[in-house]
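# need the 3D shape of this:
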Amino acid sequence: MNVLRAKFRRTPAGFTLVELLVAIAIIGVLVALLLPAVQAAREAARRMKCQNNLKQLALGTHEFHEANGSLPTFFGIYPPVGNCGVRSGCNLAAPYGGWFLHLLPYVEQNNLHQNVADEVRVVPRNARITLSAPTGCRTVADRDYNGNHTRSYTSCDSPGTYEEHGIWVMSVRTTPFALLRCPSDPTAQKGVISNWGITSYLANYNAFDSGVRIPANQPLWTNPSRFSQITDGLSNTLLFAEGYAYCDGFPRIALHSWYYHNFGLDWYQTPNTTMFQTAPPAKTKLQCPPGRECCDNWRAQTPHIAMNAALADGSVRSVFREISQTTWDNALQPNDGNALSNDW
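Got it, this is the predicted structure:
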């Protein structure tokens, strides 16, 4: 009987090599099928975050307008001073910088804005100055833009001693702002310069331009616009759009927005409506592969298949590259009198 029982007892069988390979192949196929879906879900979440940031900037602008009666100054002091305007010298005791500086109290950064306001009120000056040049050096050039505040000297490599004020104070200009970073932006975390409010979102100069420019031949120094001046309608005018934080070798910064933050205003202070770019390579023009269009710092860029943009009414929408140049022109110009076409 024991012999019969032993004869009919089953020995547990393991996987054969073929079965194991088949199982691994099936798992590989399933992973390959699931990976695009996982990546798409992650990108959808990142896109929603980018859109939410734009929404917060637009709502902050509305709160600023409600409290002050106008949009913030695109670049300069706020409020403008009589016949002088928004240039730094018009009020040395007023906070001076880009549009985001003036929005700080309305995007949960009131303490930082108050620090700037208190500092320039005590020491009225809107730029950092050279207190002394290195021994034996003579100042020959003054590069005074966008946070790159350095002095050049003949036969000397080191800068002089500086006294910092306003947004030039280290604790201010080195503050990172999560609100300004789009997680899909391939350059947002890689910029060489991470100071000065490096931003993945650009303000449309045309919407902020009141037309009152002092001096009249310098569009940069425009008094801030009011919503009532956007005669084409708030829902038909772009207020903010995406842009690479680091483009063509330059950072896009929001605390000191001229030169590198160019959306609606080029390097020569000429208002424009240049068409945006969709996922261009984040390379300089010199590094750009033949036949490719790389990031152009005079344009807006989106890392998505469509441009995320905030309208002046506070809404956020996606704009596809297939729209016509005319439609894009009309969306960027707040009072040209032209309706947006059906491709909008």
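# make it CA atoms for all contacts and neighbour counts henceforth
OK.
# all helices of the stretch 201-344 of the chain, in order?
Secondary structure of the stretch 201-344 of the chain (DSSP state H, counting those that start in this stretch): helices located at 205-208, 325-332.
# buried deepest among these, which one?
Highest mean neighbour count of the helices of the stretch 201-344 of the chain: helix 205-208, a mean of 27 (counted as mean count of other CA atoms under 10 Å).
# contacts for that one, please.
The contact list for helix 205-208, computed with CA atoms under 8 Å, 6 or more residues apart in numbering, reads 71-74, 224-226, 230, 237-239, 263-265, 271-272, 332-334.
# tell me which of those fall in strands.
224, 238-239 (DSSP state E).
# residue 56 - how many residues pack around it?
17 (other CA atoms under 10 Å).
# pretty sure it is in a helix, no?
Yes. Using DSSP: H, G, I helix; E, B strand; the rest coil, the secondary structure at residue 56 is a helix.
# nearest residue to it in space, please, no chain neighbours.
Once flanking residues are discounted, residue 56 sits nearest to residue 107: 7.2 Å by CA to CA, 6 or more residues apart in numbering.
# residues contacting the one you found?
56-57, 60.
# tell me the one among these nearest to residue 249.
The shortest approach to residue 249 among the contacts of residue 107 belongs to residue 57, at 25.7 Å (CA to CA).
# can you tell me how far the closest one is from residue 38?
Per CA to CA, to the nearest Å, residue 57 is found 29 Å from residue 38.
# neighbour count winner among those two?
Set side by side, residue 57 and residue 38 show more neighbours around residue 57, with 24 against 12, by other CA under 10 Å.
# so what's the more buried one up against?
Contacts of residue 57 by CA under 8 Å, 6+ apart are 107, 240.
# let's have the helices of the stretch 201-344 of the chain in CSV, adding distance to residue 308.
Output for the helices of the stretch 201-344 of the chain, formatted as CSV (distance: least, CA to CA, whole Å):
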stretch, distance to residue 308
helix 205-208, 17
helix 325-332, 13
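# residue 161 contacts residue 132, correct?
Yes. Contact criterion CA atoms under 8 Å: residue 161 and residue 132 qualify, at 5.4 Å.
# pick out whichever of those two has more residues nearby.
Neighbours were tallied for residue 161 and for residue 132 using other CA under 10 Å; the higher tally belongs to residue 161 (14 against 11).
# give the next helix or strand downstream of the helix or strand residue 42 falls within.
According to DSSP states H and E, residue 42 maps onto helix 17-68. Counting by DSSP H and E, the next helix or strand C-terminal to helix 17-68 is strand 75-77.
# now for that following strand, which elements pack on it?
Packing partners of strand 75-77 (3 or more CA pairs under 8 Å, 6 or more residues apart in numbering; DSSP states H and E): strand 96-98.
# please provide the structure for the following sequence as well, for comparison with the first:
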Amino acid sequence: MSRQHNVLTKRAFTLVELLVVIAIIGILVGLLLPAVQAAREAARRSQCQNQLKQVGLALQNYESAQNRLPPFAEIPRGQTFQPFSAMVRILPYIEEQQLADLVDFDVAVPFTEHPEVAQTRIALYMCPSEENDRARATPTLTYYPLNYGLNVGTWFVYDPATGKAGDGAFAPNHPFKFSEVSDGLSKTLAACEVKAYQPNVWDTNNPSTVGEPAPATPAALAAYFGGTFDFNGHTEWVEGDVHETGVTATFPPNTRIPYTNGGVEYDIDVTSMRDGESTTVPTYAAITARSYHPGVVNAAMLDGSVRAVADDIDLAPWRAAGTRAGGESVGLN
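The predicted structure follows:
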């Protein structure tokens, strides 16, 4: 009995040995975890690029079928209106025909006829890295956000008094043809990543006239702060409103626009007047491309290609990519 007891004792781990093994396992897990997280983010980024590719192809197929790109929105001249977005118009080209069949573009109050459209989550429109992938309920309707905004230019978007459009690939009441994109399809942005529930200020009424130059820095943009502050940017994929389904090249990707509200600093977007909400005040907007992918945002070009654009890209080529006919010869490469 004594000999058997000694043998069993020699085979057991001591408490010190067990703690050493646990410590080694902890160190190994700590070393492997960043690699695992990096691999997961790489997979999410790749999926995001593939989704943007599908959006780009849908836009190309729409143009091929209609001989023009979809208008960013259709707003009746001389009246205020909440229009459907171009993201609604390409539904048949992303295998969402059943949902598209519920949409009537001619109704006076477009979102309420079939409220199930606004609240539907379109998986293709949601980046897998989005941290706020959830519906937004309002007193009248429930909406679902999106992570891809169409390029409406560098700063000026639309003048409701004259119908003049901005310099982007998309604009209210202007379904551009590819032949009108003289800068080249491979050099012109179609869509970029944006964040859901983006803090923003809107209806600042400033600038109030057409022709205001784009601010050169976030500090210069502060001159146009005002209006209403909320956290609902990019939460309505159905609405043709620049702060919901658009993006502008006013500043490079992930540029921080500091704004303090209630003692807390936020990174915001700015819209001088929501398109469709005034018959006289023009729309200017600094709607920055943003993503959760470290150091880059994914962007689709009008030729269907997709690329990751670094945060530190110079402002000039970024704004050049935001114009359809600016005459610039530079590209994002």
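# circling back: structure 2: which residue goes with the residue nearest to residue 56 of structure 1?
Per TM-score structural alignment, the equivalent position to residue 107 of structure 1 in structure 2 is residue 94.
# what number of residues lie near the nearest residue to residue 156 of structure 2 once chain neighbours are set aside?
With sequence-adjacent residues excluded and distances taken as CA to CA, 6+ apart, residue 156 of structure 2 is closest to residue 284, at 4.4 Å. Neighbour count for residue 284 of structure 2, taken as other CA under 10 Å: 33.
# next: residue 171 of structure 1.
As a burial measure, residue 171 of structure 1 scores 11 neighbours (other CA under 10 Å).
# over to residue 53 of structure 1?
For residue 53 of structure 1, using other CA under 10 Å, the count is 21.
# circling back to that earlier point, now the contacts of residue 107 of structure 1 as TSV including distance to residue 184 of structure 1?
Listed next are those as TSV, based on distance: CA to CA, whole Å:
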residue	distance to residue 184 of structure 1
56	17
57	18
60	22
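# of those residues, which is the nearest to residue 196 of structure 1?
The nearest one, if we look at the contacts of residue 107 of structure 1 relative to residue 196 of structure 1 and count by CA to CA, is residue 57, at 17.0 Å.
# gap between that closest one and residue 21 of structure 1?
Distance from residue 57 of structure 1 to residue 21 of structure 1, by CA to CA: 54 Å.
# pull the contacting residues for the closest residue in space to residue 181 of structure 1 that isn't next to it in sequence.
The spatially closest residue to residue 181 of structure 1, leaving aside those adjacent along the chain, is residue 200, at 5.3 Å (CA to CA, 6+ apart). Counting by CA under 8 Å, 6+ apart, residue 200 of structure 1 touches 180-182, 185, 188, 242-245, 252.
# ok, those residues vs residue 309 of structure 1, which is closest?
Distance to residue 309 of structure 1 across the contacts of residue 200 of structure 1 (CA to CA) is lowest for residue 242, with 6.6 Å.
# OK, contacts around residue 311 of structure 2?
Counted by CA under 8 Å, 6+ apart, residue 311 of structure 2 has contacts 252-255, 295-297.
# so which elements touch the one helix or strand residue 142 of structure 1 maps to?
Using DSSP H and E, residue 142 of structure 1 sits in strand 139-143. If contacts are counted by 3+ CA pairs under 8 Å, 6+ apart, strand 139-143 of structure 1 sits against strand 150-153.
# what range in structure 2 matches the strand it packs on?
By TM-score structural alignment, strand 150-153 of structure 1 lines up with nothing in structure 2.
# tell me which helix or strand comes right after that strand.
strand 161-163.
# what number of residues lie near the equivalent of residue 299 of structure 2 over in structure 1?
Mapped onto structure 1 by TM-score structural alignment, residue 299 of structure 2 lines up with residue 309. Using other CA under 10 Å, residue 309 of structure 1 is surrounded by 25 other residues.
# residue 309 of structure 1 touches residue 53, doesn't it?
No. Judged on CA under 8 Å, residue 309 of structure 1 makes no contact with residue 53 at a distance of 10.4 Å.
# ok, residue 104 of structure 2 - contacts?
residue 110.
# what about it, which helix or strand?
Secondary structure (DSSP H and E) places residue 104 of structure 2 outside all helices and strands.
# measure residue 98 of structure 1 to residue 199 of structure 1 for me?
12 Å.
# mutual contacts of these two, please.
residue 254.
# give me the more crowded residue out of those two.
residue 199 (31 against 26).
# re earlier: map the residue nearest to residue 156 of structure 2 across to structure 1 for me.
So residue 284 of structure 2 corresponds to nothing, using TM-score structural alignment.
# assumed residue 284 of structure 2 was part of a strand.
Yes. Assessed with three-state DSSP, residue 284 of structure 2 lies in a strand.
# that one contacts residue 160, doesn't it?
No. The criterion here is CA under 8 Å, and residue 284 of structure 2 misses it with residue 160 at 11.7 Å.
# so how far is residue 307 of structure 1 from residue 277 of structure 1?
Residue 277 of structure 1 is 8 Å from residue 307 of structure 1, by CA to CA.
# joint contacts of the two?
With CA under 8 Å, 6+ apart as the test, residue 277 of structure 1 and residue 307 both reach 301, 321.
# residue 243 of structure 1 pairs with which position in structure 2?
Residue 243 of structure 1 maps onto residue 194 of structure 2 when the alignment is built from TM-score structural alignment.
# so that match sits right up against residue 293, yeah?
No. Counting by CA under 8 Å, residue 194 of structure 2 stays clear of residue 293, with 11.2 Å between them.
# the two - which one has more neighbours?
residue 194 (32 against 17).
# which ones are touching the more buried one?
Contacts of residue 194 of structure 2 (CA under 8 Å, 6+ apart): 146-149, 234, 247, 288-291.
# the same query, at a cut-off of 7 Å, please.
Going by CA atoms under 7 Å, 6 or more residues apart in numbering, residue 194 of structure 2 touches 147-149, 289-291.
# for those, pick the one with the most neighbours.
residue 148 (34 neighbours).
# what's the matching residue for it over in structure 1?
With TM-score structural alignment as the criterion, residue 148 of structure 2 matches residue 201.
# how much space between residue 6 of structure 2 and residue 12 of structure 2?
Distance from residue 6 of structure 2 to residue 12 of structure 2, by CA to CA: 10 Å.
# with residue 18 of structure 2 instead?
The value you get for residue 18 of structure 2 to residue 12 of structure 2, if CA to CA is used, is 10 Å.
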